[in-house]
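Peer 1: Got a sequence here, can you build the structure:
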Amino acid sequence: MAQESYVEGCSIQIPPLLEPNGFCFWKARFETYVKSKDIDIWQVIQNVDFYFEVEDLKTKLMKETPYELLKDDEKKQLGNNNEANMTLYNALPLKNCKIDLLTQEYEKFSISNKETIDSGFTRFNVVVTSLKSLDPDYSSKNHVRKFLHALPLKWRAKVTSIEEAEELATLPLDELVGNLKVYEMILENDGVVSKTTTKDKVKSLALKAKVTREQTSDDSDSQGGSNEDVDEEEEA
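Peer 2: Predicted structure coming up:
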């Protein structure tokens, strides 16, 4: 029988949990459990997700039907896709669920523009270490290439140079991170120098403008004095 849990006095059935070396017995119990809930959910688990298509009027090709155009019964069938996935997750051992979630996090991993290499590597290392502890096969994956491709666009030139100069299959991840941290410091220093140079240019232009104004003022005063002397000589 399926296990039961209690929430606020109500009994909620959960699917039978898959146990080691008990697949055949579990499969029969699981099928009975799912069919008793909804036969459509069993169809999704056995085959593929429900999917509805409509012809694109411009391209004449088939595309996924927008949700707002679906009929009520079609929306319900799409809901069965999520229900089927959740039922399977609840029936799997906790280890398998963790592996699935960590795998998704690994595949979608990315580093933002504002994030440092240290911060990105810390997050990445947590995911990789956790996966290795649950699934030994992940120790053989090329994490170097994955980390490189997770870097933001401003790193593209550096990524390309590393891929051309290094044998990624044998490059240790720690060595890669050290290389990237050195380059990160160069980028930061270039940014500081650029800002300083810009400030110096602004100060220089301001100083030149000030000197020019003072020279113009002095010349005007000098010309004014000369004119007065000429007027006095004429009057004499």
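Peer 1: make it CA atoms for all contacts and neighbour counts henceforth
Peer 2: OK.
Peer 1: and stretch 140-156, how far apart are its ends?
Peer 2: 25 Å (CA to CA, to the nearest Å).
Peer 1: mind listing what's buried in stretch 139-153?
Peer 2: Of all the residues in stretch 139-153, those buried under the rule 16 or more other CA atoms under 10 Å are His143, Val144, Arg145, Phe147, Leu148, His149, Ala150, Leu151.
Peer 1: Could you find the closest non-adjacent residue to the last one?
Peer 2: The shortest distance from Leu151 to any residue that is not its chain neighbour, by CA to CA, 6 or more residues apart in numbering, is 5.3 Å, and that residue is Ile111.
Peer 1: Check for me that that neighbour belongs to a strand.
Peer 2: No. With DSSP: H, G, I helix; E, B strand; the rest coil as the criterion, Ile111 is coil rather than part of a strand.
Peer 1: Show me where the protein has its strands.
Peer 2: Across the chain, reading from the start of the chain, the strands by DSSP state E fall at 3-7, 10-14, 53-55, 62-64.
Peer 1: Packing partners of the third one?
Peer 2: Helices and strands touching strand 53-55, as assessed by 3 or more CA pairs under 8 Å, 6 or more residues apart in numbering; DSSP states H and E, comprise strand 62-64.
Peer 1: Against which helices or strands is the strand it packs on packed?
Peer 2: Checking 3+ CA pairs under 8 Å, 6+ apart, strand 62-64 ends up next to strand 53-55.
Peer 1: now the other sequence, so there's something to compare against:
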Amino acid sequence: MDRNEYTCKAPMFDGTNYAFWSKRMETYLSSLGFDVWMSVKNGYTVPQVPPTNLDVKREHENNAKAKNTILSDMSDTEFVKVMQYTSIKETWDKLQSIYEGDAKVKEAKLQNFRAQFENMKMKDEEKIANYPQRVDDIVSAIIGLEEVFKDEVTIKKVLRSLTTRYDTKVSAIEEDKELKTLSLDELFGSLSTYEMRTISGESSKREVAFNITKKGKEEDAHEEEDNFDVAVEIFVRKLKKGSGKYKEEEVEAEVDFEGELVSALEELWKVRKEYKMVKYAVAKEQDILNKCLEEFEKKILDLRT
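Peer 2: Okay, here's the model as predicted:
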């Protein structure tokens, strides 16, 4: 799209998130001109007769611009609540009264949001990437009620509300950085980097421990199988030789018991070898799958950064 074709739209109001909408609308009206926003803030009395004075005409135009902007970007449900007002300040004050209330209601809302802020705490399994949104929602609600809220207060609260796995990083931040000059973006960026390094390190340790345990179990299993195969081989040889306790003094010619047993054991031996080959093939495929999963996890971490 050509930059000259780009137009910024006024924020739409449907009766929800008034605090956010009012700030956005204030910014938008100010972009139309300083006097346009001043007509909302200071008010304008509509003259009984058409104005002839140039300054009065400009005041009327500024009021009309602001009124057109606000009412045009309002749902029908909200429009009927303010359609009777001629001054845009009356419209603005009415909306403020409806959604923020009087001083007592406003103070009650502030107390509620302050309590939420004080009780705010990071969940045990919560990722640091998700925590800033919860913090920002509460802080924005407080600021939307015209409460002065410094970043330093929010930063100190965030550091107090983190889980114990961030204790080392919190101590380092408090010692090395000046909290008055530290921004929230810098704080969460630093915590995100620490989280990724910590998770990566713990994953590597768990992987090494798992591989060692897995290797040990596989070696034990292979050793047991090898011992069994050796025992079968020795037993078959003894039967073939007819030596030791397996040698019969009298064997009827028509019944070849030893031959049948030897054949059965050889067949068992062959089946076990095939089983081992299949088992090793499956284990190899499992290793390939594990490597693919590791590469996938690394790509996910790279995307997060």
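Peer 1: re earlier: give me the aligned partner of the residue nearest to Leu151 of the first structure over in the second structure.
Peer 2: The equivalent of Ile111 of the first structure in the second structure is Met122 (alignment by TM-score structural alignment).
Peer 1: what's the distance between that match and Pro132 of the second structure?
Peer 2: The spacing between Met122 of the second structure and Pro132 of the second structure, counted by CA to CA, is 10 Å.
Peer 1: ok, the two, which is more surrounded?
Peer 2: Comparing Met122 of the second structure with Pro132 by neighbour count (other CA atoms under 10 Å), the higher total belongs to Met122, at 21 against 15.
Peer 1: Which pair in the buried residues of stretch 139-153 of the first structure has the greatest spatial separation?
Peer 2: When these are compared pair by pair using CA to CA, the two farthest from each other are His143 and Leu151, 12.9 Å apart.
Peer 1: what are the ranges of the helices in the stretch 201-305 of the second structure?
Peer 2: With DSSP state H, counting those that start in this stretch as the definition, the stretch 201-305 of the second structure shows helices at residue ranges 257-304.
Peer 1: whoops, the stretch 1-150 of the second structure was the one
Peer 2: Counting by DSSP H, counting those that start in this stretch, one finds helices in the stretch 1-150 of the second structure at the ranges 18-32, 34-42, 54-72, 76-82, 88-100, 103-119, 131-144.
Peer 1: could you redo those as a markdown table and give each row distance to Lys247 of the second structure?
Peer 2: Shown next, in a markdown table, are those (distance: least, CA to CA, whole Å):
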| stretch | distance to Lys247 of the second structure |
| --- | --- |
| helix 18-32 | 97 |
| helix 34-42 | 112 |
| helix 54-72 | 107 |
| helix 76-82 | 103 |
| helix 88-100 | 102 |
| helix 103-119 | 85 |
| helix 131-144 | 79 |
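Peer 1: And those helices: which comes nearest Glu223 of the second structure?
Peer 2: helix 131-144 (50.6 Å).
Peer 1: Show residues contacting that closest one.
Peer 2: Taking contacts as CA atoms under 8 Å, 6 or more residues apart in numbering, the residues outside helix 131-144 of the second structure that touch it are 19-20, 23, 110, 113-114, 116-117, 120, 122, 149, 154, 188.
Peer 1: Most neighbours among the residues you listed, which one is it?
Peer 2: Within the contacts of helix 131-144 of the second structure, most neighbours by other CA under 10 Å means Met122, with 21 neighbours.
Peer 1: That one reaches Arg165, doesn't it?
Peer 2: No. With the criterion set as CA atoms under 8 Å, Met122 of the second structure and Arg165 do not qualify as a contacting pair; they are 11.1 Å apart.
Peer 1: Tell me the counterpart of Phe188 of the second structure in the first structure.
Peer 2: Under the alignment (TM-score structural alignment), Phe188 of the second structure maps onto Val177 of the first structure.
Peer 1: Could you report the distance from its match to Phe147 of the first structure?
Peer 2: In terms of CA to CA, Val177 of the first structure sits 9 Å off from Phe147 of the first structure.
Peer 1: cool, and Gln13 of the first structure?
Peer 2: In this view, Gln13 of the first structure and Phe147 of the first structure are 42 Å apart by CA to CA.
Peer 1: Check Val211 of the first structure too.
Peer 2: As it turns out, when the distance is counted by CA to CA, Val211 of the first structure lies 54 Å from Phe147 of the first structure.
Peer 1: OK, contacts around the residue nearest to Leu151 of the first structure?
Peer 2: Ile111 of the first structure makes contact with Gly120, Ala150, Leu151, Pro152, according to CA under 8 Å, 6+ apart.
Peer 1: residue in the second structure matching the third one?
Peer 2: Okay, so that is Leu151 of the first structure. Aligned by TM-score structural alignment, Leu151 of the first structure pairs with Leu162 of the second structure.
Peer 1: what about its match, distance to Glu175 of the second structure?
Peer 2: Going from Leu162 of the second structure to Glu175 of the second structure by CA to CA gives 17 Å.
Peer 1: And Arg134 of the second structure, by the same measure?
Peer 2: Applying CA to CA, the value for Arg134 of the second structure to Glu175 of the second structure is 26 Å.
Peer 1: got CSV for the strands of the first structure, with distance to Thr198 of the first structure and mean neighbour count too?
Peer 2: CSV is the format used below for these (distance: least, CA to CA, whole Å; neighbours: other CA atoms under 10 Å):
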stretch, distance to Thr198 of the first structure, mean neighbour count
strand 3-7, 65, 10
strand 10-14, 66, 12
strand 53-55, 57, 12
strand 62-64, 52, 12
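Peer 1: Now render these as CSV, adding distance to Ser222 of the first structure.
Peer 2: CSV is the format used below for those (distance: least, CA to CA, whole Å):
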stretch, distance to Ser222 of the first structure
strand 3-7, 96
strand 10-14, 99
strand 53-55, 86
strand 62-64, 83
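Peer 1: Of all those strands, which one comes closest to Lys35 of the first structure?
Peer 2: Comparison of these against Lys35 of the first structure by CA to CA identifies strand 10-14 as nearest, at 13.3 Å.
Peer 1: which residues in the second structure does the closest one match up with?
Peer 2: The aligned range for strand 10-14 of the first structure is empty, by TM-score structural alignment.
Peer 1: and if you look at stretch 203-219 of the first structure?
Peer 2: With TM-score structural alignment applied, stretch 203-219 of the first structure matches the range 214-230 in the second structure.
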